[in-house]
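K.L.:
Pasting a predicted model and its sequence here:
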Amino acid sequence: MTRKRILIVEDIPALALMYAGHLEKAGYEAVVVDTGAAVLRALAQGEAFSALLLDLQLPDIDGLELLRTNVDLLAKQPVIVVTADGSLSRAIDAMRLGAYDFLVKPLAAKRLISVVASAVETGPTILTSAPALAADPRLPAANPGGFVGSSSAMREVYRQIGCIARSRATVLITGESGTGKEVCADSIHRESGRSGGAFIAINCGAIPENLLESELFGHVKGSFTGAVNDRIGAVQAAHKGTLFLDEVCEMALPLQVKLLRFLQTGTVQRVGTSRVDEVDVRIVCATNRDPLREVAEGRFREDLYYRLAVVPVHMPPLRERGSDIAELAQTFLQRFAREEGKHFAPLGQAQLAALMAYRWPGNVRELQNVLRRAAVLWDGPDLPLAALPAERGAVQPLPVTAALASETSSGSNASHPDLAAALRGMTLDEIERLVIARAIADADGSLPAAARMLGVSASTLYRKRERWAASGEAA
């Protein structure tokens, strides 16, 4: 079998020979050049390479400039850039131009071989630069993943997903709660060359701090109370796939250090053992906070932020998506009507006007919940305005929540006839969902504020939301 050829671009002979030696032991054929001009000559002569290892500090040209001015470098083979630790921002710039990954000197042999093997398997990367983002004809025309909506704001998100999916670059998705950050992450995974691997999602805000390390990196039997068996963590479970870290800014500082080490080395160490395992994982993160503010106020490590935010994606709030509100509402109403065995006519002008006038502090998740409650509590075929948000302020109470509010304000312990009628036929879980959803709406979509209103911890609401989301009934 013909060996894969790797072009090494390094002007320090000792380093070039070391890289070549590591790669040749792993079964590759290494070709070494020491200038940018030599790279261009090799490509002009039609030489083919499975990957290119590019040092950013070359004697005749800056490595970044070489990538900017020679698109063929990225189109013909995956490019892995090599940089010194003090030039991390330059490596991130290279990945935004389309480089597959970056390595920081000094290079560990196992890390070098692992990244090269992954790059060779993946092939050339679609460019992630802004010009390509605006006009790349290769981008998918259809909405990716589970998205609904064709507003200009969402078309931009779809273009970004199409551009960055095949890159190995880490992605940081920002946006308010309920805007669809996990749907975005899942779409990136589905559009990528890793779609055959697992998509593993971890909510960093829903898992107690003392258990999150084990959830991420695994543990061995007896490493702590309750560790009755060896267990791999989410990182290893996502090998050859994608790991999604939701609410990453909730992660405690000590664990941020361990996450940073994993990103630098590509290795994990389970709790309770000194054994180190290599993994090949694409990292996608999300937060509803302002990450730069978290960095400025000392709650999030700056070096970790720059490692994670190689490619930033912002999910627009629902209030900025225009006609998407109507399209989403129609889609949700018909979906939930089918689940309830009911029939609803298409939403009329009055209903659509009410939906468009509301600001949706809970975004798509709130809209989804409103339509689910409406499908449960009304029989159709027409949906009354009472089932929809008021034009200004909080959501107009539905029968159950209105009755609950009435009884609470009266201070009476007696049976309330309206409440009894509203609750008839509902399960305790359904009532709990309604109460929590109302609290979240009253708290403008903030789960911590809603938790304070209800007298429970925020992690309790996160866990309940995850459980409902898994069954398609997220609050």
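P.N.:
Looks like it came in fine. Numbers count the residues shown, from 1 in each chain.

K.L.:
Please make it C-alpha for all contacts and neighbour counts, starting now.
P.N.:
Fine.

K.L.:
Distance check, the spatially most central residue of the chain against residue 148.
P.N.:
Against the mean C-alpha coordinate of the chain, by Cα atoms, centre = their mean, the closest residue is residue 185 at 3.6 Å. Per Cα to Cα, to the nearest Å, residue 185 is found 15 Å from residue 148.

K.L.:
now residue 73
P.N.:
With distances taken as Cα to Cα, residue 73 is found 36 Å from residue 148.

K.L.:
where do the strands sit along this protein?
P.N.:
Taking DSSP state E as the criterion, the chain carries its strands at 5-9, 29-33, 51-55, 79-83, 101-104, 171-174, 199-203, 242-246, 267-268, 277-278, 282-287, 311-314.

K.L.:
For those strands, give me TSV that also has distance to residue 156 and mean neighbour count.
P.N.:
Written out in TSV, the entries for these read as follows (distance: least, Cα to Cα, whole Å; neighbours: other Cα atoms under 10 Å):
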stretch	distance to residue 156	mean neighbour count
strand 5-9	35	23
strand 29-33	39	18
strand 51-55	30	26
strand 79-83	26	25
strand 101-104	24	22
strand 171-174	14	24
strand 199-203	23	20
strand 242-246	21	26
strand 267-268	34	22
strand 277-278	35	14
strand 282-287	18	24
strand 311-314	10	19
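
K.L.:
Below is an additional structure, to be compared with the one above:
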Amino acid sequence: MTPKVLLVEDSSSLAVLYKQYLKNEPFDLLHAATGGEAKRILERTIPSLIILDLQLPDMQGDEILEWLEEKNISIPVVVVTAHGSVDTAVKLIQKGAKDFLEKPIRADRLKTSIQIHLKQAELETMLDDIQQKMDRERFHDFIGASIPMQGVYKIIDAVSDTNASVFIIGESGTGKEVCANAIHNESNRKDKAFVAINCGAIPKDLMESEVFGHVKGAFTGAATDRKGAASLADGGTLFLDELCEMDLEMQKKLLRFLQTGTFTPLGATKEHKVDVRIICATNRDPLLEVQEGRFREDLYYRVHVVPIHMPPLRERDRDIVTLAEHFLRIYSKQDGRKFETIAKEAQRYLKRYTWPGNVRQLQNIIRNIVVLNDEKSLGVSHLPPEVMASTATKPSASHAPNSRLSVVQQTSPAPSPIVEAAPEMASTSMSMESAVSNTPPNAELSNAQGVTIRPMWQIERETIQQAIDYCDGNVLNAAVLLELSPSTVYRKKQAWEAEDSAS
């Protein structure tokens, strides 16, 4: 299919000139003389690229950028302005522009810009198609196509048709029970029962009865025989959530059950045998629990056959917005609200937040926003204070090079929406020794007032990565924000990635 390029230019003479420049190019050129005409064209056809003049007779060109974002239409835009500057470029890039051209435009510059962005759009489409074929965005009740989740899906595929015990480890709210359900539903036991017990929610005096059942008169209040979870799950799957919360005496009885497949209900004398697949989960570090004497070592090795580590939400990058949009659609439909999209700036804050409560916390926040508001787009103003106060994730200390040079940096509760430029480390001529000797005498005092001393390499890397994230991965745009050479940013980024892969 021949790509289409929409030219939005009110000057008929310039439009004729640009058409002359592009008459032999391998794409169809559409022309709109006003912003209103451009919108009408965009409502019936989606071009591959837009060349947009900022000064239009009926509106400013940047209103078209805002309209595209509101409509959730993703098209690369090259802005044409007679007042080009770095400040203008930054503002336009923040609103979604990919590039800007300064009048008067040379033919070769116009052709090159269009060719680059059409090729980039083509490659992105191809990569998206390949990625969609390779990755699963939905898997049972999971939603997410991030690399960590693809790893979880593959382990579930591999382990489902076996009888091996699975130990799911992950923070609260990461979806451990969803994982257990997926294993059950992928297995040949899917037509039998899936029984879940939260070991942390049941008093230890009742745990044995909950798992193994009891007979009438076994204890005060036992008026009838009652089947336990082990009997109810016969032929199916028994999921023991928060296993590390279980009492040590009960752990001993559970171990025997796992080894023999037999148990004796509380108060009974006859053993029962069942065929049960065991899946366990915990939000603690099980080895630490063993070391501290709260979890039996023999039970640990019995259940820790196939471990599955559920990634925290902060490590699932693009899944954060995907999940937020999913919850937004569900709750908007349930409550009759108008919400349809999440604004780009709000998405950036969602992706920067560390999500200590993981998917459950994200779900609750979106639920709260939908209940208290009724607009078409979820914006920054709807986000709670804890999300607004988020900062980008810092690089791990294990990636630090050998350097003692550091600076004093004041911690701030909320990041500025404009990324500040980072100085180039190569331009520093001051030695490490002189930097230390020239430290202000009040540095220690300031430390007590909430100032942290951090290595310069961390600040440089963090600032550059913030800029790249802010520009949705566009290194060229990030370089403009940082007032650095694109080659410098590429070189540093490649060096860090090589260092990460080697560590």
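P.N.:
Perfect, I can see it now. These numbers come from a predicted model, not from an experiment.

K.L.:
what's the TM between chain one and chain two?
P.N.:
Here the superposed chains carry a TM-score of 0.53, computed using TM-score structural alignment, normalised by the length of structure 1; 256 aligned residues with a Cα RMSD of 1.6 Å.

K.L.:
Looking at structure 1, name the residue matched to residue 230 of structure 2.
P.N.:
With TM-score structural alignment defining the correspondence, residue 230 of structure 2 maps onto residue 235 in structure 1.

K.L.:
Compute the number of surrounding residues for that match.
P.N.:
The number of residues packed around residue 235 of structure 1, counting by other Cα atoms under 10 Å, is 26.

K.L.:
give the contact list for it.
P.N.:
Residue 235 of structure 1 makes contacts with 216-217, 243, 268, 279, 281, as judged by Cα atoms under 8 Å, 6 or more residues apart in numbering.

K.L.:
Between those, which sits nearest residue 161 of structure 1?
P.N.:
Nearest to residue 161 of structure 1 among these: residue 243, at 16.0 Å, using Cα to Cα.

K.L.:
So that closest one sits against residue 282, correct?
P.N.:
Yes - with contact taken as Cα atoms under 8 Å, residue 243 of structure 1 and residue 282 are classed as touching, separated by 6.1 Å.

K.L.:
Find the residues that touch each one of those two.
P.N.:
Residues touching both residue 243 of structure 1 and residue 282 do not exist when contact is defined as Cα under 8 Å, 6+ apart.

K.L.:
Please, where are all the helices along the stretch 251-400 of structure 1?
P.N.:
Counting by DSSP state H, counting those that start in this stretch, the stretch 251-400 of structure 1 has helices at residues 253-265, 291-296, 302-308, 324-340, 349-357, 363-377, 399-410.

K.L.:
As TSV, the ones you listed with distance to residue 113 of structure 1 and mean neighbour count would be great.
P.N.:
Rendered in TSV, the data for the helices of the stretch 251-400 of structure 1 read as follows (distance: least, Cα to Cα, whole Å; neighbours: other Cα under 10 Å):
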stretch	distance to residue 113 of structure 1	mean neighbour count
helix 253-265	12	16
helix 291-296	33	15
helix 302-308	20	18
helix 324-340	46	18
helix 349-357	53	16
helix 363-377	43	21
helix 399-410	59	16
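
K.L.:
closest to residue 89 of structure 1 out of the ones you listed?
P.N.:
Of all those, the one in closest proximity to residue 89 of structure 1, counting by Cα to Cα, is helix 302-308 (7.6 Å).
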